[in-house]
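[1] Okay, here's the prediction I keep looking at, along with the sequence it came from:
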Amino acid sequence: MASEQEIRDALSSVLVPQAARSVTDLNLVRSIQVGDGKVKVTLASTALSDGAKEWVASHARSAIEGMPGVKEASLDFVEAAPQEINRIRHSVAVMSGKGGVGKSLVTALLAIALNRQGHKVGILDADITGPSIPKMFGINSHPGGSPSGILPVQSESGVSVMSINLLLPAEDEAVIWRGPLIAKAIQQFWQEVLWGELDCLMVDLPPGTADAPLTVMQSIPLSGVVIALTPQDLTAMVVRKAVKMAKTMNIPVLGVVENMSYFVVPETDKRIEIFGKSRGAEMAEVAGAPLLGQLPLDPELARLCDEGCIERYASEAFDGLARSFVDTLMNGKGQT
């Protein structure tokens, strides 16, 4: 007779329609009872439409009935809120004191870094009025779900993404909302989206220290923040603001990432600091956290973002950033 773990393993092959993730990845399996050749499985119906429930039930029974010693398989559904189902190990917000520093780019690259190392990753795009995550990942489909929850959209490599742009009729539709509505949308993305089991949820914050970043820091149990910056004199002031906000909210600063740090001339491999001398090490000291990496101005990266193919990006600088971030996050090296 198959064991409970063997049955759970079999259920890992049952994908949820529109989610492209299994019932086990989404943590929908509530209980498994085994005895006398009979198997009874209880799944949460969270975010599943009637059609999706029928599909999942049929394929789950088929997966179980084909196992040794199983004479009868039954399956039931129970209601549960997404927050009861979600199991998120780490939540990391990427913030900046000002706009235009490449915060969303850094968010995307850090998520890709984790994904490439086999971790289950999601991105919550909290930049409600300026969402760019879906564009970089080439995602234009709408989220699925039901009245009980929302299913995030999967990227090409399997990163779960939820963004306001995925709910709009067109990607260039403006979101003209006041602070309370923006805050409510962010809370819904956290509370009503079925993220399932994730090793890390990356949160792309809007710039500054106003309502939206505050809502995230108060609503989501963050493991830490990563601060994105560029090498300009103005950086010092805005980084200090971001650091002070994180510390006021008792959230660790995991590290800083300097974007647009330099440009490499293709013909000579010479580095040119277009925006001035690097401030990365200095700002890392201000933040009391490590300098995770310095990203160059890379035309190839810009091209891939424009084409929605950021997941195909590879470079020596990105590899270094990836190693530093994953090591810092998984080994708890962030500082408060």
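    Yes, it's here.

[2] going forward, measure contacts and count neighbours with C-alpha atoms only.
    OK.

[3] Around the spatially closest residue to I32 that is not a sequence neighbour, how many other residues sit close by?
    Leaving aside its sequence neighbours, I32 sits nearest to V41 (Cα to Cα, 6 or more residues apart in numbering; 4.7 Å). Other residues lying near V41 total 23 when counted by other Cα atoms under 10 Å.

[4] now swap in D269 and tell me
    D269 has 9 nearby residues by other Cα under 10 Å.

[5] Next one for the comparison:
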Amino acid sequence: MTVIDAVKTILTEFKPKFWQTDLVSAGFVKQLTLEAGELKIEIVLPFAGLGWQAMLQEEVEGRLRQLDGVKRISWQWHTEVASMPRAANLPAIQGVRNILVVASGKGGVGKSTTAVNLALALEREGARVAILDADIYGPSIPIMMGTRKARPVSLDGKLMEPVEACGLASNSIGYLVSEDDATIWRGPMASKALAQILHETRWGEVDYLVVDMPPGTGDIQLTMAQQVPTTAALIVTTPQDVALADALKGVAMFNKVNVPVLGVVENMSYHVCSACGHHEALFGTGGGQKMAEQCGLRLLGELPLHIDIRQHMDDGCPIVFRSPEHHLSLAYQKLARSVAASLYFSAKPVATPLFTRQLDD
């Protein structure tokens, strides 16, 4: 066996959760050479996953250095986020490769908090990300991202420029009308407003557009689900039975309009005491896993309940943006990697990406 063959064997053993195959078999390893003692490894991921680099190097670098002739290792990581199929083959939004809809069967489960921190985490994982606040009746993105007074502008009289919020392009009905006006709209008016914001915003080149949907499963949610060229939906729930029952309705709603549900995110899985760090399952345990198994879905992540998460949102500076290395932020990073990998492996890409971002040399 040659040294390169040995390297391939070692790399083949790296197969994280939510990956359907390994680096080598998936074709992610683009270059593998050994010259003058320098082992060069180039890896291109078709989904966001900067965090996988540290995991891979920690797991295999020691073994690679033990191979004959290997004196130095040069890692090159790139991301070329693939465009995945859209529900009902709806026309794509200009420049937007994938649309991730974050939904819930009921309010109060932390859907918007999850959507915002997930979007920020995907950006930290090496993707270009934007966020759309589709919660017409209760837009919260302007509050959570500290942009309540922002207003989109139009440079050409046709398209709105998105509002920059915590480094992300964003748009929301909350930027355009007062909260009182939005809450009294009828369904058709709300749906039309969403369609305008979605299609008349100059999003630019975006790997993932995260859409924060309104809670519930009524006519307005159905109409919105049918209008948005969704790549996949995420269902946010808490472990308690009443939330799980409503989350099941959310899955049924997306199934009705043929929007693929990528998986379940269990929010408030456990409470972390700010004084001592003790973990306590206030709302029960295992509910999200049980629901995922019942629906044939993946449990993509379990997120904690902590006062810091709430406080940062109220301050208009989400924890993933304010303190990206905080252990609470790392939970969202883990979720982002799971979501991005699961999305890629869920179907066959439909197009070649338009740009490449180099992550590390």
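    Arrived safely. As the structure is a prediction and not an experimental result, all values here were calculated from the model.

[6] Post the TM-score for the overlay when you can.
    Here the superposed chains carry a TM-score of 0.69, computed using TM-score structural alignment, normalised by the length of structure 1; 250 aligned residues with a Cα RMSD of 2.1 Å.

[7] one step back: so the one helix or strand the residue nearest to I32 of structure 1 maps to matches what in structure 2?
    Assigning secondary structure by DSSP states H and E places V41 of structure 1 in strand 38-44. Following TM-score structural alignment, the aligned partner range for strand 38-44 of structure 1 in structure 2 is empty.

[8] What is that strand packed up against?
    Packing partners of strand 38-44 of structure 1 (3 or more Cα pairs under 8 Å, 6 or more residues apart in numbering; DSSP states H and E): strand 29-35, strand 72-78.

[9] Format those as a markdown table; extra columns: mean neighbour count and distance to M330 of structure 1.
    Formatted as a markdown table, those follow (neighbours: other Cα atoms under 10 Å; distance: least, Cα to Cα, whole Å):
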| stretch | mean neighbour count | distance to M330 of structure 1 |
| --- | --- | --- |
| strand 29-35 | 15 | 26 |
| strand 72-78 | 15 | 34 |
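
[10] that older thread, what residues are up against the residue nearest to I32 of structure 1?
    When contacts are counted by Cα atoms under 8 Å, 6 or more residues apart in numbering, V41 of structure 1 touches 29-33, 73-76.

[11] And D199 of structure 1, by the same measure?
    88-90, 119-121.

[12] quick one: which of those residues is nearest G280 of structure 1?
    Using Cα to Cα, H90 comes nearest to G280 of structure 1 of the contacts of D199 of structure 1, at 24.9 Å.

[13] What lines up with the closest one in structure 2?
    Per TM-score structural alignment, H90 of structure 1 is aligned with N98.

[14] What strand or helix carries that match?
    In this structure, N98 of structure 2 sits in strand 96-103 according to DSSP H and E.

[15] Over to L214 of structure 1?
    Assigned by DSSP H and E, L214 of structure 1 belongs to helix 211-219.

[16] so where in structure 1 does whatever helix or strand comes next after the strand holding N98 of structure 2 end up aligned?
    The first helix or strand that comes after strand 96-103 of structure 2 along the chain, using DSSP H and E, is helix 111-124. Taking TM-score structural alignment as the measure, structure 1 aligns residues 103-116 with helix 111-124 of structure 2.

[17] what about that stretch, how far off from structure 2?
    In the superposition against structure 2, stretch 103-116 of structure 1 averages 1.0 Å from its aligned positions (mean Cα distance after the TM-score superposition for structure 1).
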